[in-house]
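Model the following, please.
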Amino acid sequence: MTMAAEQRSGATPGETAARPEVEALLARSHRLGADPRNTNYAGGNASAKGTATDPVTAGDVELMWVKGSGGDLGTLTAGGLAALRLDRLRALTGVYPGVEREDEMVAAFDYCLHGKGGAAPSIDTAMHGLVDAPHVDHLHPDSGIALACAADGEDLTRECFGGTVLWVPWRRPGFQLGLDIAALHEAHPEAIGCVLGGHGITAWGRTSEECEENSLHIIRTAERFLEERGRTEPFGTVLDGYEALPEEERRARAAALAPVVRGLASRDRAQVGHYDDGEAVLDFLSRTEHRRLAALGTSCPDHFLRTKVRPLVLDLPATASLEEMTVRLRELHEEYRAEYRAYYERHATPDSPPLRGADPAIVLVPGVGMFSFGKDKQTARVAGEFYRNALNVMRGAEAVSSYAPIEESEKFRIEYWALEEAKLRRMPPPRPLASRVALVTGAGSGIGRAIAHRLAAEGACVVVADRDADGARKVADELGGPDTAVPVTVDVTAEGQIAAAFDEAVRAFGGIDLVVNNAGISVSKPLAETTAEDWDRQHSIMARGSFLVSREAARVMTAQGMGGDLVYISSKNGVFAGPNNIAYGAAKADQAHQVRLLAAELGEHGIRVNGVNPDGVVRGSGIFAGGWGARRAAVYGVPEEKLGEFYAQRTLLKREVLPEHVANAVFALTGGDLSHTTGLHIPVDAGVAAAFLR
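Presented below is the predicted three-dimensional model:
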């Protein structure tokens, strides 16, 4: 290919990343996005302008690279940038139909794109392109938003910065806001940026370094101003009885409340939860002004799109009993839903998107902390982080003035914005187990590990439970870490450890929807050689252990009121009478009947109970590797390394059963297609006629 042909081919993401302007932009974005004082997760955007070769004319063309829709500054890559021709973008001012139709301009951005690939342009593209500065940052720092949301924010901005940072009254993000900022920049060439009322900050510079310096100057100057000028107790004095409970008591209360709160927050659609008992949250809830401020809601669009316009706040002291808190939370939830529907009806127009759900995303409990909710763990966690940002904003605004967020009607215009609705519709469909929380015992190896991997691959959050702490931690790391999986160390013979494991699980994810009783051992001896200790140990881990785990699971699931699944990994040995297997076979038969008994008892709560009966799983099995394989091979007179093949040859399908095959059956029972099935055992044995269910 000739050089001219290469120029005309259009830049690939790799070539884009190699450009010095883009390299500087990405490095700046990463530095700014790495510090939560500068901007929140996935909030704000940055841009750079430069000259490139037009692939059609081979002449120079002025371009802008800007963070696209949905990206995060801290992890931004070249593929997350939108590249636009500035001549075409700025020509849109000539066809702009006015603020009432400014949303139409977003579709026009697509006609300004340069080259192939890249991210979709965001609503803030106009702000970056119309401001005549080579580099522009738009950020959501808590200190800047505190000034932006203060009742006298314009005066405070002038006092804080003099004339170097300008004030822009609240305007919804879009083309008109870009025009407003561009006009201010042109009229005040001495300015380095502006505070956007109710929203955030924008800064600019002639170089990437200067732009970053200006952004940080605005943020740090605002921080110092709030600290030096602000009063010491902006949230008021401490309310008697609302102080944080002692840590152990607080976390126990959180574990008891989490399933209840999650069930309330999931009335319209299932949600995953996140618990936060950080000092900032607990201090806010202990103060006299917390109810007034919480009722005002959040202000920055990035905040309330994730937290909803306001949280649900329990209006009881921390000293109230668990029963009192539970009853009151249910009452307040009904009130919240009615108020949210009224909010929607006050502001909805005939072309508004339908109401998306009336449940809270943030629930605040004095003395205990904050529960936040979302479609998955990351969304739930980020919602809580955004409410922490909002608390910082409230604290700053109240320290120097009074907190005055944007009007409720403006919040509705953004929450139910057609452009926001379109973004939601572009999201991929959820995976089958999305928003479900699973706990798998014996998940540190073998069948349990395979089940944990399959459930996580199908969208579930997974609690990896195993008495081997290192094994549990390793599997949780394999699954992607705390936004997907958490490890818990538990011996299923110990009631206290089981209760602690479920408490840890509900604090991590809000509750439990799916429990797999997989933990087990095996003893292979003739009757005469089987000791009472062998019998007791076998039954203690499998029969008693699965009973204890199921009892705790049922407690959580009934508190949630969302139904659920219990799955027992039983065995064909619960049906098939093999030699030298009295303790193991009897324990598996006990588990098999637990499935039937619990299916009959828990059905009224929407909890389904089913089982899986595998044949011997040799490869990848911790049980077989621990001695069971050698003993069973001796019983059948085959070499241990041939045991899997031996099992396969005695089946109708002549196939060996692997851990993944058992995991497939667990998913089949819980993935949604068998929603009306309970009390069932699925054989996963490649066809052992003697183990057919009758």
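
Every contact and neighbour count from this point should use C-alpha atoms.
Fine.

name the helices or strands packed onto the host helix or strand of L455?
Here L455, judged by DSSP states H and E, is contained in helix 446-457. On a contact count with 3 or more CA pairs under 8 Å, 6 or more residues apart in numbering; DSSP states H and E, helix 446-457 meets strand 437-441, strand 461-466, helix 659-670.

Just after the last one, pick out the following helix or strand.
In the C-terminal direction, the helix or strand that comes right after helix 659-670 (DSSP H and E) is strand 681-684.

got a list of contacts for that following strand?
Strand 681-684 is contacted from outside by 572, 592, 610-615, 657, 661-662, 665, 692, using CA atoms under 8 Å, 6 or more residues apart in numbering.

quick one: the closest residue in space to S299 that isn't next to it in sequence from R292, how far?
Nearest residue to S299 in three dimensions, chain neighbours excluded: P405, at 4.8 Å (CA to CA, 6 or more residues apart in numbering). P405 sits 13 Å away from R292, going by CA to CA, to the nearest Å.

Out of the two, name the residue with the larger neighbour count.
The neighbour count for P405 versus R292, taken as other CA atoms under 10 Å, is higher for P405 (27 against 10).

correct me, but L245 touches A320?
No. With contacts counted by CA atoms under 8 Å, L245 stays clear of A320, the gap being 11.1 Å.

Among those two, which residue is more densely surrounded?
Taking neighbours as other CA under 10 Å, L245 and A320 compare with L245 leading, 18 against 14.

What ranges does the stretch 101-250 of the chain have for its helices?
104-109, 125-130, 142-148, 153-161, 175-187, 208-229, 247-265 (DSSP state H, counting those that start in this stretch).

One more: the stretch 251-400 of the chain?
Under DSSP H, counting those that start in this stretch, the stretch 251-400 of the chain gives helices at 279-285, 290-296, 301-307, 322-347, 377-400.

now do the stretch 451-600 of the chain
Going by DSSP H, counting those that start in this stretch, the stretch 451-600 of the chain shows helices at 469-478, 495-509, 532-539, 545-560, 582-602.

What separation do you get for the spatially most central residue of the chain and Y41?
For the chain, the residue nearest the mean C-alpha position is Q378 (1.8 Å; CA atoms, centre = their mean). With the distance defined as CA to CA, Q378 ends up 11 Å from Y41.

Alongside the first, I'd like the structure of this one:
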Amino acid sequence: MNSAVEELLQRSRALGSDPRNTNYAGGNTSAKGSAPDPVTGSDTELMWVKGSGGDLGTLTEGGLAVLRLDRLRALAEVYPGVEREDEMVAAFDFCLHGRGGAAPSIDTAMHGLVDAAHVDHLHPDAGIAIAAAADGPELTVRIFGDRVVWVPWRRPGFQLGLDISAIKAANPRAIGCILGGHGITAWGDTSAECSANSLDIIRTAETYLAEHGRPDPFGPVIHEPLPETVRRERAAALFPLIRGLASTDLPQVGHHTATAEVLDFLSRAEHPRLAALGTSCPDHFLRTKVAPLVLDLPGDAPLDEVTARLRELHARYREQYAAYYARHAVPGSPAMRGADPAIVLVPGVGMFSFGKDKQTARVAGEFYVNAINVMRGAEAVSSYAPIEESEKFRIEYWDLEEAKLRRMPPAKPLATRVAFVTGGGSGIGAATVRRLSAEGACVVVADRDFAAAEKVASELGETALAVAVDVTSEEQVTAAVRQAVLAFGGVDLVVNNAGLSLSRSLLETTLADWDLQHDVMARGSFLVSRETARVMIEQGRGGEIVYISSKNAVFAGPNNVAYGAAKADQAHQVRLLAAELGGHGIRVNGINPDGVVRGSGIFASGWGANRAAVYGVEEEKLGEFYAQRTLLKREVLPEHIAAAVFQLTQLTQTTGLHIPVDAGVAAAFLR
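Next up is the predicted model:
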């Protein structure tokens, strides 16, 4: 690896790993150096710069765009002016060196045109606080003297690169600049010097804010944060409604944040005024929208009053957002992408943030925390003055941003869906969790064996949550559903899979055997369906419930009375709930598996040995035995059941259906 590249990656990761320096996926870094031309072999001056969409903290060589400096700098001679500067982004492609590498970002000109071997452009909260202060230019001089220069707001692009290049040339003592409403840029002759200059600007700004800032920039406390237990209960009660409102135009996944910064901001008198001003840094409002929705009631107000008010405020927000779009759209502007809020603030309870997946929802919340920190800093030493609304619109509905969205891969079929799978730690449940996750869903792995649930969830990262639940317990089911809601905002798809079986004849079946199997499968499915249906109805977005029943729900076999009766109960729950919940757009269907031996928790726990004894075969050959008695002569695996669950999610006009997945058992044909 080229030494300049190695130093650049080390510097980038060090800067990007500290949230005080820049936000997730925000900012970019570069290094200039030389490398052999692949054709002539002669040294060629190059620039390596973080490409579009990458994250500094995890940057790799593949995330760098590599450009020839001579060609990049020659673009200044053909630059058509600020009215056509967006055309220069396409011209960067003609400056690329070699094959591969990341796509150059809009900030490429800033790095290439500045006469310094190393350049950092970052979005530190302290730096943006100065950049978004009403008297930012005066503060910059007061804090830094002539070492850091103020650059008035300009949308990122080629002209901003020319501006910073000219400012550096005119200010030889300067180590960097404050970009009005945006962030900071620093430079150096070596990678170490550049990093030191970036940190010097950031830490100096932090120190100034700490030493000279007012202690209560957000004003006096008017709403105390609710106690943690009460806060979580209220958040869980409100989240499905808020998620449903935020998904009016486009379905969303949610994230709840109740950090000290958020709760303090929402407890103070000035938070409505400041929130209405919106965020400032382009990276912020691209993810948080121009402004949040703010509840104007205390979080502990009566729940019916809060929910009614949230509905009113949401309708007003949509009207105001549509008016914002209408004020600034011009012929050729991209179509409005949706009028729902990305951030909803509830005093005493916290922040609800939304996005197309869990990471996007979480990151949107993180960016609003950045915005709160910026507001605090600006208000502490001046007053918060973000860029003009018209400029925010130019960024939000920029053709270049629209092009970036078009380049993104299409969404997976279950993107934005939240699935709750019982018995998800093993067998059919684990296979179903993995399949739904692969299709884009967030998944809640619910199992009495928490270690097994955690093992499956750990494979899938932040899109999966493990919860411990005994489905026979009303309290545990309620708590598990609450955990799911707090993690993702709600529930859209339920798979009632938890089960067990004791293979005994009528005379050998005890009352405890009967009760246990009915408690887990009949009672458990009822409890899970009831609690999750409440959430789905509150969301107002429909949903679906899938019961993993059994061939034995319709086929009478020997030594199976308790299991078969419990499965028949589940099968009729499907019909009853399909009839009852259809008016809410909730579909209820079932799957009747048979002979799922390999990977099955039920068969491994003794059912397999009992069934093998009943049929007079060796236990390890039970799967083969079941396969041979089917019409297709094929063994049924957990993955086949998981595939059927997924297919049911695609049958959007189907409810009350039972699908056999048994390789063909004529006696269990549905009539």
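
Put one on top of the other, what's the TM-score?
Here the superposed chains carry a TM-score of 1.00, computed using TM-score structural alignment, normalised by the length of structure 2; 671 aligned residues with a CA RMSD of 0.5 Å.

Let me know which of the helices of the stretch 101-250 of structure 1 is tucked in deepest.
helix 142-148 (a mean of 33; mean count of other CA atoms under 10 Å).

In structure 2, what range does it match?
Mapped onto structure 2 using TM-score structural alignment, helix 142-148 of structure 1 spans residues 125-131.

now swap in stretch 171-191 of structure 1 and tell me
Counting by TM-score structural alignment, stretch 171-191 of structure 1 corresponds to 154-174 in structure 2.

what does that stretch rub up against?
81-82, 85-86, 88, 106-107, 109-115, 146-149, 151, 176-177, 180, 391, 395.

can you do 6 Å?
The contact list for stretch 154-174 of structure 2 (CA atoms under 6 Å, 6 or more residues apart in numbering) reads E85, I106, A109, M110, L113, V114, R147, V148.

dump the residue contacts of the third one.
In other words, A109 of structure 2. So A109 of structure 2 contacts F158, G161 (CA under 6 Å, 6+ apart).

rerun that using 8 Å as the cut-off
L72, G157, F158, L160, G161, L162.

now the first one
E85 of structure 2 sits next to Y79, G157, F158, Q159 when contact means CA under 8 Å, 6+ apart.

Save those residues as TSV, and put in distance to L516 of structure 2 too.
Shown next, in TSV, are those (distance: CA to CA, whole Å):
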residue	distance to L516 of structure 2
Y79	77
G157	67
F158	70
Q159	73
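
Would you check which pair of those residues lies furthest apart?
Greatest spacing in those, by CA to CA: Y79 and G157 (11.6 Å).

Which residue, neighbours along the chain excluded, lies closest to the counterpart of V309 of structure 1 in structure 2?
When structure 2 is aligned by TM-score structural alignment, V309 of structure 1 is paired with V290. Distance criterion CA to CA, 6+ apart; nearest residue to V290 of structure 2, sequence neighbours excluded, is G278 at 5.5 Å.

Can you tell me what that neighbour aligns to in structure 1?
Aligned partner of G278 of structure 2 by TM-score structural alignment: G297.

Can you report how many residues neighbour its match?
23.

where's G213 of structure 2 relative to P220 of structure 2, distance?
Taking CA to CA, one finds G213 of structure 2 at 16 Å from P220 of structure 2.

So for those two, which residue has more residues nearby?
Legend: neighbour count by other CA under 10 Å for G213 of structure 2 and P220, higher for G213 (17 against 11).

Would you quantify the distance from the more buried one to G524 of structure 2?
According to CA to CA, G213 of structure 2 and G524 of structure 2 sit 57 Å apart.

hang on, the earlier thing: between the helices of the stretch 451-600 of structure 1, which gets nearest to M325 of structure 1?
Among the helices of the stretch 451-600 of structure 1, the nearest to M325 of structure 1 by CA to CA is helix 545-560 (13.5 Å).

what's the matching range in structure 2 for that closest one?
Under TM-score structural alignment, the match for helix 545-560 of structure 1 in structure 2 covers residues 524-539.

in the matching stretch, what counts as buried?
Within stretch 524-539 of structure 2, the residues scored as buried using 16 or more other CA atoms under 10 Å are 524-529, 531-533, 535-539.

what's the mean distance for it versus structure 1?
Superposed on structure 1, stretch 524-539 of structure 2 shows a mean distance of 0.3 Å to its aligned residues (mean CA distance after the TM-score superposition for structure 1).

Stretch 310-322 of structure 2 now?
Counting by mean CA distance after the TM-score superposition for structure 1, stretch 310-322 of structure 2 comes out at 0.1 Å.

tell me, that stretch lands on which residues of structure 1?
Per the alignment by TM-score structural alignment, stretch 310-322 of structure 2 matches residues 329-341 in structure 1.

Please apply the same query to stretch 417-435 of structure 2.
Taking TM-score structural alignment, stretch 417-435 of structure 2 hits residues 436-454 over in structure 1.
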